[in-house]
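build me a structure from this.
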Amino acid sequence: MTGALACGCAASLTDLQPAKTVPAHHLDVTVSVQGTPPSGLPGRTLDDVERADAVTDPLSDAEIRQLAEAASGVVVAPPSVDALFALTYGVTDRFELRARAGLTNFGGTARVLFLRTAVGVYGSIGVTGLFGFASFPIERYTDRVHARRERRNEIALPLLFGYSSAHAHAHVWAGPKLAFTHFDSRFDVCLDVLCSRKGKGRVSGWARYYGGQIGAAVGGPRVWFALEMSLSRVHPTTTARVTQTGDAPIMVRYERKGRVFVPALGIITRF
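Reported below is the predicted structural model:
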């Protein structure tokens, strides 16, 4: 299996945020990197792509279906690396707004603190909207498929409980997260070895991510080093369609379920 990861549009399953919201009129700046290693469903996806590279010439309908299925897996759960830059502003002590941007997506989050105790236990709930724009470079692994465009819209609902020390030197947090993603990806399929004949491909559909995240941050009172890990179960409902001149379209339905593990590491600075 090829071990290299690449930037590609994937679900954003980590946030790198403590359960406690940002204090009123303060600003948190978060810089982090997250990766989806080729294990679980992303690993099986990469195996599919590498197997698809061994198809014969000219392509049979069965081999075109194999390539379309590999392209579907790349859209749903690609192995990838992404960076995050986020600005989080405390509107009040119980409500914050966040703007975030990465190499593959951008969006925002609104979060409310609903639990605050004297011993430092907190609970918060939020809603995140993200827009993805970068395709996974599938052509790095196979000459038969070339990504052209990808659009991804995502809504996530994170619920966090955690503990923050009295002087904010340490934070720990954990909780469930539910995410819904809609995607529309376009790609070309080379029908012969010289790519003189091409089929037009499209992958569209939905995926649901059920999982949770756990994290910790140490430092303070203004700078923290943070680590977060997310594990989710993916349930996709996806259709791939490949059209060829003079032939009927080939349709492939992709509903392979699996797990996705995403670790993230970063720095949080408060102003």
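
contacts and neighbour counts: CA atoms only from here.
Noted.

what is the burial count for S60?
By the criterion of other C-alpha atoms under 10 Å, S60 has 12 neighbours.

do the same with D57
D57 has 12 nearby residues by other C-alpha under 10 Å.

L27 now?
With neighbours defined by other C-alpha under 10 Å, the count for L27 comes to 19.

the helices in the stretch 51-200 of the chain, which residues?
Secondary structure of the stretch 51-200 of the chain (DSSP state H, counting those that start in this stretch): helices at 61-76.

how about the strands in the stretch 101-250 of the chain?
Using DSSP state E, counting those that start in this stretch, the strands of the stretch 101-250 of the chain run over 105-116, 121-132, 145-164, 170-190, 198-219, 223-244, 247-254.

any chance of CSV for those strands, columns distance to F85 and mean neighbour count?
Below are these laid out as CSV (distance: least, C-alpha to C-alpha, whole Å; neighbours: other C-alpha atoms under 10 Å):
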stretch, distance to F85, mean neighbour count
strand 105-116, 9, 18
strand 121-132, 13, 20
strand 145-164, 18, 20
strand 170-190, 20, 21
strand 198-219, 17, 21
strand 223-244, 14, 20
strand 247-254, 33, 15
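
please convert the ones you listed to JSON lines, extending it with distance to E139.
Formatted as JSON lines, these follow (distance: least, C-alpha to C-alpha, whole Å):
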{"stretch": "strand 105-116", "distance to E139": "21"}
{"stretch": "strand 121-132", "distance to E139": "19"}
{"stretch": "strand 145-164", "distance to E139": "5"}
{"stretch": "strand 170-190", "distance to E139": "10"}
{"stretch": "strand 198-219", "distance to E139": "14"}
{"stretch": "strand 223-244", "distance to E139": "17"}
{"stretch": "strand 247-254", "distance to E139": "20"}
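
which one, of those strands, ends up nearest to Q66?
With respect to Q66, and counting by C-alpha to C-alpha, the nearest of the strands of the stretch 101-250 of the chain is strand 247-254 at 8.8 Å.

show me what the closest one is packed up against.
Packing partners of strand 247-254 (3 or more C-alpha pairs under 8 Å, 6 or more residues apart in numbering; DSSP states H and E): helix 61-76, strand 223-244.

one more, for comparison:
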Amino acid sequence: MRLLAFALLSLWACGCAPALSTFQPAHVADKGHVQAELGLDVSVPTGAIASVVDAGVVLANIAESRELTEGERLTLFEAGGALALNPPSVTPHIGVGYTALDRWELNLRYTGSALRLGTRYQLLKRAKHGVDLTAGAGVGRYVIDLPVGSILGLVELEDFTRWQIDLPIQIGTAGTWYRVWGGPRLMFTTFDTALVVDLPAFTGYPGERELASFSGTGLYVGGQAGVALGYKHVFLGFELTLAEIFSSGELAVLGERAVAVDLDSFIIYPSIGLMLEF
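Reported below is the predicted structural model:
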């Protein structure tokens, strides 16, 4: 049942989770050339996020037959906040990078609901130093609302806003038939959303509608590694990112500060796709 629930939530949350993949090798293309990628990520949160979501699923079912207590309603809001922060999610991604100057790349990437503009500079080259090393920075923002309006059947997200700043660092090597890369994964995000809970009506209970807001920050700290096989211009790649998210959020119900929400969790984030260089 847990696996089924995860699968359903992943389909619901398509594109909602922050993209932790980079899907870039440790080198930039030659001046005037392009690197591109197209693939799919899967975000699997564990720890506090998974526990709060599980509790929210249970309470959503209970709410169909009895009135929820104040504490249970707060937990339901927290579950909505957890899904807004980092839900189990399947995220498509497409990106392109152009080497405008020797060693310096500009890149643009779209991941489900977010658009990211970034840059990379190649510090070391395999031909000269025996290894490739690039470092860069990127800024991303969710440019459309979350894919669907309801969570857990009872909670809706409105006016969702998220900004992200990341610092990609990759070290690795490459040849005519392979790419190998890895490095630390660092990303900072800010988020803000309105939560609406529509409690169902049943015999003896008319139902209710409650409003809340959830805002805060998250810091992702971890590492990733990837490998791709192919020939010259086209490669099939796999990348795995493992990161801890340190979050600080505040949930306010009806405009009043209700509780500080701690959703520190461990995120497992595999990615697969095509990598092109031409």
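
rebuild the helices and strands packed on strand 247-254 of structure 1 as TSV, extending it with distance to A207 of structure 1.
Listed next are those as TSV, based on distance: least, C-alpha to C-alpha, whole Å:
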stretch	distance to A207 of structure 1
helix 61-76	7
strand 223-244	4
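
between the ones you listed, which one is nearest to P38 of structure 1?
When those are compared by C-alpha to C-alpha, helix 61-76 sits nearest P38 of structure 1, at 11.4 Å.

matching residues in structure 2 for that closest one?
Mapping helix 61-76 of structure 1 onto structure 2 (TM-score structural alignment) gives residues 70-85.

ok, stretch 143-151 of structure 1 next?
Using TM-score structural alignment, stretch 143-151 of structure 1 lines up with residues 153-161 of structure 2.

please compute how far the matching stretch lies from its chain's middle.
Chain-centre distance of stretch 153-161 of structure 2: 17 Å, with C-alpha atoms, centre = their mean, to the nearest Å.

what does stretch 97-110 of structure 2 give?
With C-alpha atoms, centre = their mean, you get 22 Å for stretch 97-110 of structure 2.

do stretch 19-32 of structure 1 as well
Centre-to-centre, stretch 19-32 of structure 1 and its host chain are 22 Å apart (C-alpha atoms, centre = their mean).

so that stretch corresponds to what in structure 2?
Residues 26-39 of structure 2 are the counterpart of stretch 19-32 of structure 1, counting by TM-score structural alignment.

start and end of that stretch, how far apart?
Using C-alpha to C-alpha, to the nearest Å, one end of stretch 26-39 of structure 2 lies 18 Å from the other.

next up, the contacts around the most centrally placed residue in structure 1.
Compute the mean C-alpha point of structure 1, and by C-alpha atoms, centre = their mean the closest residue is A11, 2.1 Å away. By C-alpha atoms under 8 Å, 6 or more residues apart in numbering, the residues touching A11 of structure 1 are A77, E154, T181.

need those in a markdown table with distance to G132 of structure 1, can you?
Formatted as a markdown table, those follow (distance: C-alpha to C-alpha, whole Å):
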| residue | distance to G132 of structure 1 |
| --- | --- |
| A77 | 13 |
| E154 | 8 |
| T181 | 10 |
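
which of the residues you listed lies closest to A19 of structure 1?
Set against A19 of structure 1, the nearest of the contacts of A11 of structure 1 by C-alpha to C-alpha is E154 (21.4 Å).

quick check: the closest one touching F180?
Yes: counting by C-alpha atoms under 8 Å, E154 of structure 1 does reach F180; the two are 5.7 Å apart.

check the mean deviation of the match of helix 61-76 of structure 1 from structure 1.
Here the mean offset of stretch 70-85 of structure 2 against structure 1 after fitting is 1.4 Å, by mean C-alpha distance after the TM-score superposition for structure 1.

which parts of that stretch are buried?
Buried residues in stretch 70-85 of structure 2, counted by 16 or more other C-alpha atoms under 10 Å: 72-85.

just to be sure, the residue nearest to the centre of structure 1 is in a helix?
No: A11 of structure 1: not assigned to a helix; according to DSSP: H, G, I helix; E, B strand; the rest coil it is coil.

any idea how far it lies from A168 of structure 1?
Distance from A11 of structure 1 to A168 of structure 1, by C-alpha to C-alpha: 30 Å.

kindly report the same for R253 of structure 1.
Remark: distance between R253 of structure 1 and A168 of structure 1 (C-alpha to C-alpha) = 49 Å.

try L27 of structure 1
Using C-alpha to C-alpha, L27 of structure 1 is found at 15 Å from A168 of structure 1.
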